[in-house]
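1. With the input below, show me the fold.
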Amino acid sequence: MAIEQEIQAKSLTAPRVTSDHIESIIQSEHYFTAYDGAKSGGEEVEQIWHDKDDIGKEYEPLSLLTFCVLVLRNGFTVTGESACASPENFDPEIGRKIARENAVNKIWML
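-> Purely as a prediction, here's the structure:
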């Protein structure tokens, strides 16, 4: 028997945290990759960035790491991340979905 069915079968009616409640307390969501973060890290990082000949290979892993920051209505923030092991499988939309899911899972612990 699934947990939800068991709860209903036992007539447990006390208030519970639900997925809808979790979604309702999210005020905003923000996404970026580690590559985005490194690029906006300041002039020194930018200079190093432009001086590299083989920039793609050295910094490609940063573009495969996606972060999601959820700002909750009370001002608290939670983060989630998604790292793609294989560059050939990287899809930005899927990375954002996984990062968001990981961030939402942290809200349950609050």
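2. From here on, just use CA atoms for contacts and neighbour counts.
-> Will do.
3. The chain: helices as residue ranges?
-> Applying DSSP state H to the chain gives helices spanning 3-9, 19-24, 34-39, 43-51, 55-63, 92-108.
4. Can you list the buried residues in the first one?
-> So that's helix 3-9. By 16 or more other CA atoms under 10 Å, helix 3-9 has no buried positions at all.
5. re the thing from before, using CSV, lay out the helices of the chain together with distance to residue 80.
-> What follows is those, written out as CSV (distance: least, CA to CA, whole Å):
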stretch, distance to residue 80
helix 3-9, 26
helix 19-24, 15
helix 34-39, 12
helix 43-51, 24
helix 55-63, 15
helix 92-108, 4
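6. Tell me who's in contact with the closest residue to residue 29 other than its chain neighbours.
-> Take residue 29 and drop its neighbours on the chain: the residue closest to it by CA to CA, 6 or more residues apart in numbering is residue 70, 4.5 Å away. Going by CA atoms under 8 Å, 6 or more residues apart in numbering, residue 70 touches 26, 27, 28, 29, 30, 77, 78, 79, 100, 103, 104.
7. how about residue 100, what does it touch?
-> 68, 69, 70, 79, 80, 81.
8. want to put them side by side, so please do this one too:
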Amino acid sequence: MSDNKITREHIESVIEKKDFHKIKGTTITLCVLTLKNGYTVTGESACVDPENFDDEIGKQVAYQHAFEKIWRLEGYLLQQKLFDDCQDKTAG
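-> Below you'll find the model as predicted:
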């Protein structure tokens, strides 16, 4: 994370491990991303027609959904850091 910008590279750097699970008897794929601090984030995908199910596409979509959640969390952290820095400057 730069001073005021979150990059794809930063998000990728906080991911320690990724696991995928297909729910038996469904077209649901889950992605569990474990971050370096131990926190986990999940993403999911599903296909309406089982005949159209593609394992790799399911994994890609589930990963992207989890990745976007991390982006929001990192955005919150950045906003809090910027807020705290601003408070420190006005207090000092």
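9. taking the contacts of residue 100 of the first structure one by one, which sit in strands?
-> Under the assignment DSSP state E, the contacts of residue 100 of the first structure contribute 68, 69, 70, 79, 80, 81 to strands.
10. Pick out whichever of the residues you listed sits closest to residue 6 of the first structure.
-> Distance to residue 6 of the first structure across those (CA to CA) is lowest for residue 80, with 30.6 Å.
11. who touches the aligned residue in the first structure for residue 30 of the second structure in this structure?
-> The alignment partner of residue 30 of the second structure in the first structure, by TM-score structural alignment, is residue 67. With contact taken as CA under 8 Å, 6+ apart, residue 67 of the first structure is in contact with 31, 32, 33, 34, 79, 80, 81, 82, 96, 99.
12. and those as CSV, adding neighbour count and distance to residue 90 of the first structure?
-> Output for the contacts of residue 67 of the first structure, formatted as CSV (neighbours: other CA atoms under 10 Å; distance: CA to CA, whole Å):
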residue, neighbour count, distance to residue 90 of the first structure
31, 18, 15
32, 16, 14
33, 22, 12
34, 19, 14
79, 21, 20
80, 21, 17
81, 22, 14
82, 21, 10
96, 22, 11
99, 23, 13
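13. returning to what we had before: from the ones in strands among the contacts of residue 100 of the first structure, which is closest to residue 13 of the first structure?
-> Distance to residue 13 of the first structure, by CA to CA, is smallest for residue 70 among those, at 29.6 Å.
14. Report the buried members of the contacts of residue 70 of the first structure.
-> Burial by neighbour count, 16+ other CA under 10 Å: within the contacts of residue 70 of the first structure this picks out 26, 77, 78, 79, 100, 103, 104.
15. For the aligned residue in the second structure for residue 84 of the first structure, list the residues it contacts.
-> Under the alignment by TM-score structural alignment, residue 84 of the first structure pairs with residue 47 in the second structure. Taking CA under 8 Å, 6+ apart, we find residue 47 of the second structure in contact with 27, 28, 53, 58.
16. Spell out for me the PyMOL command that would select the buried members of the residues you listed.
-> To isolate the buried ones among the contacts of residue 47 of the second structure in PyMOL, judged by 16+ other CA under 10 Å, type:
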select buried, resi 27+28+58
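17. Thank you, goodbye.
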